[in-house]
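Visitor: Sequence plus predicted model, see below.
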Amino acid sequence: MSTGGGRTTDSGTADGTDTTGPTRAPIGGTTAWTTRIAFGAAGIGNLYREVTDAEAERALTTAWDRGIRSFDTAPHYGLGLSERRLGAFLRDRPRDAYTVSTKVGRLLVPAPGATGDDLADGFAVPATYRRAWDFSADGVRRSLEASLERLGLDRVDIVYLHDPDDHAEQALNEAYPALERLRAEGVVRAVGVGMNQTAVPTRFVTDTDIDAVLLAGRYTLLDQSGLAELLPAARRRGVSIVAGGVFNSGLLADPRPGATYDYAAAPPETLARAVRLREICERHGVPLRAAAARFPLGHPAVAGVLIGLRSAAEATDAADLLAHEIPPALWEELRREGHLPAAAPDPGHG
C-alpha cells in the first residue's frame, strides 16, 4: 500500500474528467470527494442475478461517459467479483480522475472443495470463499490489502467499516483506530462507517473523527429516521453523509405488488405510501425515481447519493435523474400531505 495524492480539480479534460457531469462534493475535511451521484457496484458483483463481464463494463463505461467519477464496492459484493471488475475498468483511467471506496469487516477465506453458489448471501457467484467477520486491527489491514490487490490499485480514497451492527465495540475500539492510522499514514484519504441503521453511526460521528457515513435507506422519501440525530450530528461535526438505498431496495424505483422494501416484500401500508408518492410526482411531471434520488441531496450534510447500477440503461437513467427539473411545488405538496417532515431541507428544483 502506498500513499495517496492530493485534491483533484474539475478544470479541463486532460485528466479524463468530464466537466459537464455531476458536480463533486468534498468528503468531510479531507481531499477525498464524491460526485453527487456515485456508482454502487454491488450489482456488477452479481447481486441477485448474473451480470456478464461485458454488461458490467458497459454499465461502468456509460456511467463514466455521463460524468460519474465515484465508485463504491466491497469484498462482500460477489466474493470479490465487484472489486475485480471495477479494477479492470479503472486500470487505464487517470488515477486522480476518480474516487473509489471499499469496505472492511468481512475477510474472504478460501473454501477449497466448496460447491454451490453464494445466493444465500445474495450473489450469483460460485461459493469459492466464505466470509469471516473481522473488525480487528489486523483484519482491517488484511482486508484492505486484499481489496487493493483485487482492484489493482495502490490506494483507495474512502474505507468504510461494513455493517458492524453486531460488532460495534470491536469496530469502535480496534477497527476504527486502525483506519485512523491508515489515514494518518496517507494510505487512505477518508474513513467512515457504512450501515442501514442510525444508532451506531451516530456513535461513530460523536465519539470518533470519522469523515463519512454511508447511510443506506435511512434518509429517503419513505424513511427519514436519519434526520432525528445522525444528520444533525454529522452536520455539527463536519462529517459527510453519502446516502445509499435511496429507492429503499426497489420500492421507490417501481412501486408495485411484490416490490421489495428493505430487502423484503413491502408491507401493504408501505406499498400504498409509495404508490401515493408516485401519483404526486407524476402530477408534477416528475418520475418518482428522480424525486427519490434528489431528495437526500437537499440536506447540507449529504455529499452525494449512491445508486446501485448493473447495466448501461440504469447508468443512463441515474445520470438523467440528477438533471431532471423538479418544481418546488412537488416538495410543497409532499410536505402538505405529511410525506416529508418540516425539518427536512428543501432539495430545490434544479
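Guide: Done, it's in.

Visitor: make it CA atoms for all contacts and neighbour counts henceforth
Guide: OK.

Visitor: which residues are in contact with stretch 97-108?
Guide: For stretch 97-108, the external contacting residues (Cα atoms under 8 Å, 6 or more residues apart in numbering) are 8, 15-17, 32-34, 69-76, 79, 129-135, 139-140, 142-144, 147, 156-164.

Visitor: Only the buried subset of those residues, as a PyMOL command please.
Guide: Buried residues within these, by 16 or more other Cα atoms under 10 Å, are selected in PyMOL with:
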select buried, resi 8+15+16+17+32+33+34+69+70+71+72+73+74+75+76+79+129+130+131+133+134+135+139+140+143+144+147+156+157+158+159+160+161+162+163+164
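
Visitor: Among the contacts of stretch 97-108, name the ones in helices.
Guide: Gly139, Val140, Arg142, Ser143, Leu144, Ser147 (DSSP state H).

Visitor: Between these, which sits nearest Arg235?
Guide: Val140 (27.2 Å; Cα to Cα).

Visitor: So what's the residue count around the residue nearest to that closest one when sequence neighbours are not counted?
Guide: Distances taken as Cα to Cα, 6 or more residues apart in numbering place Val104 nearest to Val140, at 5.8 Å, with adjacent residues excluded. Taking other Cα atoms under 10 Å as the neighbour definition, Val104 ends up with a count of 28.

Visitor: Equivalent analysis for Pro268, please.
Guide: So Pro268, with other Cα under 10 Å, has 11 neighbours.

Visitor: Roughly how far does it sit from Arg335?
Guide: 22 Å (Cα to Cα, to the nearest Å).

Visitor: again, but for Asp207
Guide: On the measure of Cα to Cα, Asp207 and Arg335 end up 34 Å apart.

Visitor: higher neighbour count, those two?
Guide: Arg335 (15 against 10).

Visitor: and the more buried one, what element?
Guide: Arg335 is part of helix 328-336, with elements assigned from DSSP states H and E.

Visitor: before we go on, here's another structure to hold up against the first:
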Amino acid sequence: MALSGRTVDARRRDCISGRASMNALLGFGVSGPHGARWFAEKKLTRLIAQAIDGGVRDFDTAPFYGDAQLRLGRALRSIGAREILVSTKTGTRRAGLRAVKDFSANAIRADVEGSLKGLGREFLDTLYLHGPAPAEIDAALPVLRALQAEGTVRRIGVCGEGAALDHALASGFDAIMGVFNVIDRRHEGVFSRARARGVQTVAIAPLAQGAFAKQSAPRSASDAWRLARATMRGGARSKSNAAIKASEALSAVESLSPSGAALAFVLQGGLASLALT
C-alpha cells in the first residue's frame, strides 16, 4: 500500500508547510482502549487497514497503552503496509495501575529497544517524551540526540502540555504534541510559534474526547473509556457546557456534522500539522 508517486518525507513536508489535504493531516492514535483485552485485536487490525485505505499514513502509540504498541506492529505486518510513519513515546510506564515516570538514559534506551522489537521496525520515525517536566526534557536530550546520531530515531518530540511544550520548542525538538480542539485551545500560541519554525505540531483529542458525538450515553466500552478520560482531566461540567455552545455554532456549518466541523477546525486552521484521532 505505497503512496502513489510520493514519498512519506515529501508528504511530511507538506503537512508542516500546510499544503497537505485534509486526509493527509489525519493520523491514527493507537492508544488506551486499543491495547485493552476487551477491544478485539481483529477489530483494531480492520480499523488500521481501513484507515490506510482511506489515506492515513501516520500512526502513534506508546508502551504506556497496554498492548497497543504490539498490536499496531502486528497489524502493520499482517496488512503489509508500506510508506507508513510510526511514532511512539518514552518516559511514562505502567506499574500495575500506577503511571511511573523515568526519563533516564537507560530507561529511554530500554523503551526504544522494546518499541523497535514490538513494532517490527529498524528505526522509529518519531520518539516523543511522554509527559515530561522541563527539567526532565533537559536530562533526556543527550540520549535522544545520541539515538538520532545512531539512526535508531529519526525525529524527537515532546508530548505534554503548557511549559513542557514551550521548553521543547526552545530546546530544538522536531515535534510537539498536545491537546488542541475547538473547545480547548490552550496550546494555540505554542503551536503557532512551532509552525513558524517548521516544527511539527500534533493535535491530540481533536474531537474533545467525543464531546460532539450525538449519543447521550456510552454505547460501548471504548465510549465509556473516552467519557471517563474526559472526566478525569477535570472541568468536566465547564467542558460540557462549552461543548454544547460549540456544537450549536458548529451545527450551522453547511454539509458538515458538528464532529466534522470540529475536526475541520483543527485540520484547516493552520496550527496543526497532524491531528490524531
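Guide: Looks like it arrived, so ask away. All values reported here derive from a predicted model rather than from experimental measurement.

Visitor: Just list the residues touching the equivalent of Ala291 of structure 1 over in structure 2, thanks.
Guide: Matched by TM-score structural alignment, Ala291 of structure 1 corresponds to Ala261 in structure 2. With Cα under 8 Å, 6+ apart as the criterion, the residues that contact Ala261 of structure 2 are Leu250, Ser251, Val253.

Visitor: which position in structure 1 aligns with the first one?
Guide: By that I understand Leu250 of structure 2. Match for Leu250 of structure 2 (TM-score structural alignment): Cys281.

Visitor: Sticking with its match, tell me its helix or strand.
Guide: For Cys281 of structure 1, the enclosing helix or strand under DSSP H and E is helix 268-283.

Visitor: Please enumerate residues in contact with that helix?
Guide: 222, 251-252, 255-257, 259, 287-288, 291, 330, 333-334.

Visitor: Top of those by number of neighbours, please.
Guide: Within the contacts of helix 268-283 of structure 1, most neighbours by other Cα under 10 Å means Leu252, with 29 neighbours.

Visitor: check contacts around the residue opposite that residue in structure 2 once aligned.
Guide: Structural alignment (TM-score structural alignment) places Leu252 of structure 1 against Phe212 in structure 2. With contact taken as Cα under 8 Å, 6+ apart, Phe212 of structure 2 is in contact with Ala243, Ser247, Pro258, Ser259, Ala262.

Visitor: Need the counterpart of Ser101 of structure 1 in structure 2.
Guide: So, by TM-score structural alignment, Ser101 of structure 1 is matched to Ser87.

Visitor: meant to ask about Glu180 of structure 1, not that
Guide: When structure 2 is aligned by TM-score structural alignment, the residue opposite Glu180 of structure 1 is Arg145.

Visitor: Over to that match. Which of the three states is it?
Guide: helix (DSSP: H, G, I helix; E, B strand; the rest coil).

Visitor: Return the distance of it relative to Ser171 of structure 2.
Guide: 12 Å.

Visitor: Equivalent analysis for Lys117 of structure 2, please.
Guide: Between Lys117 of structure 2 and Ser171 of structure 2 the computed distance is 29 Å (Cα to Cα).

Visitor: Show me where the stretch 101-250 of structure 2 has its strands.
Guide: In the stretch 101-250 of structure 2, the strands defined using DSSP state E, counting those that start in this stretch lie at 124-130, 153-159, 175-179, 200-204.

Visitor: Other residues contacting the second one?
Guide: With contacts defined as Cα under 8 Å, 6+ apart, strand 153-159 of structure 2 is touched by 123-132, 144, 147-148, 164-165, 168, 173-178.

Visitor: What is the neighbour count of the match of Leu250 of structure 2?
Guide: So Cys281 of structure 1, with other Cα under 10 Å, has 23 neighbours.

Visitor: got it, and Gly87 of structure 1?
Guide: 19.

Visitor: Give the equivalent position in structure 2 for it.
Guide: Match for Gly87 of structure 1 (TM-score structural alignment): Gly73.

Visitor: Return the distance of the corresponding residue of structure 1 for Glu122 of structure 2 relative to Thr99 of structure 1.
Guide: Aligned counterpart of Glu122 of structure 2 in structure 1: Asp154 (TM-score structural alignment). Note on Asp154 of structure 1: its distance to Thr99 of structure 1, by Cα to Cα, is 13 Å.

Visitor: Contact partners for Arg289 of structure 1?
Guide: With contacts defined as Cα under 8 Å, 6+ apart, Arg289 of structure 1 is in contact with Phe247, Leu252, Ala253, Leu321.

Visitor: Can I get those in a markdown table including distance to Ala303 of structure 1?
Guide: What follows is the contacts of Arg289 of structure 1, written out as a markdown table (distance: Cα to Cα, whole Å):
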| residue | distance to Ala303 of structure 1 |
| --- | --- |
| Phe247 | 17 |
| Leu252 | 21 |
| Ala253 | 21 |
| Leu321 | 16 |
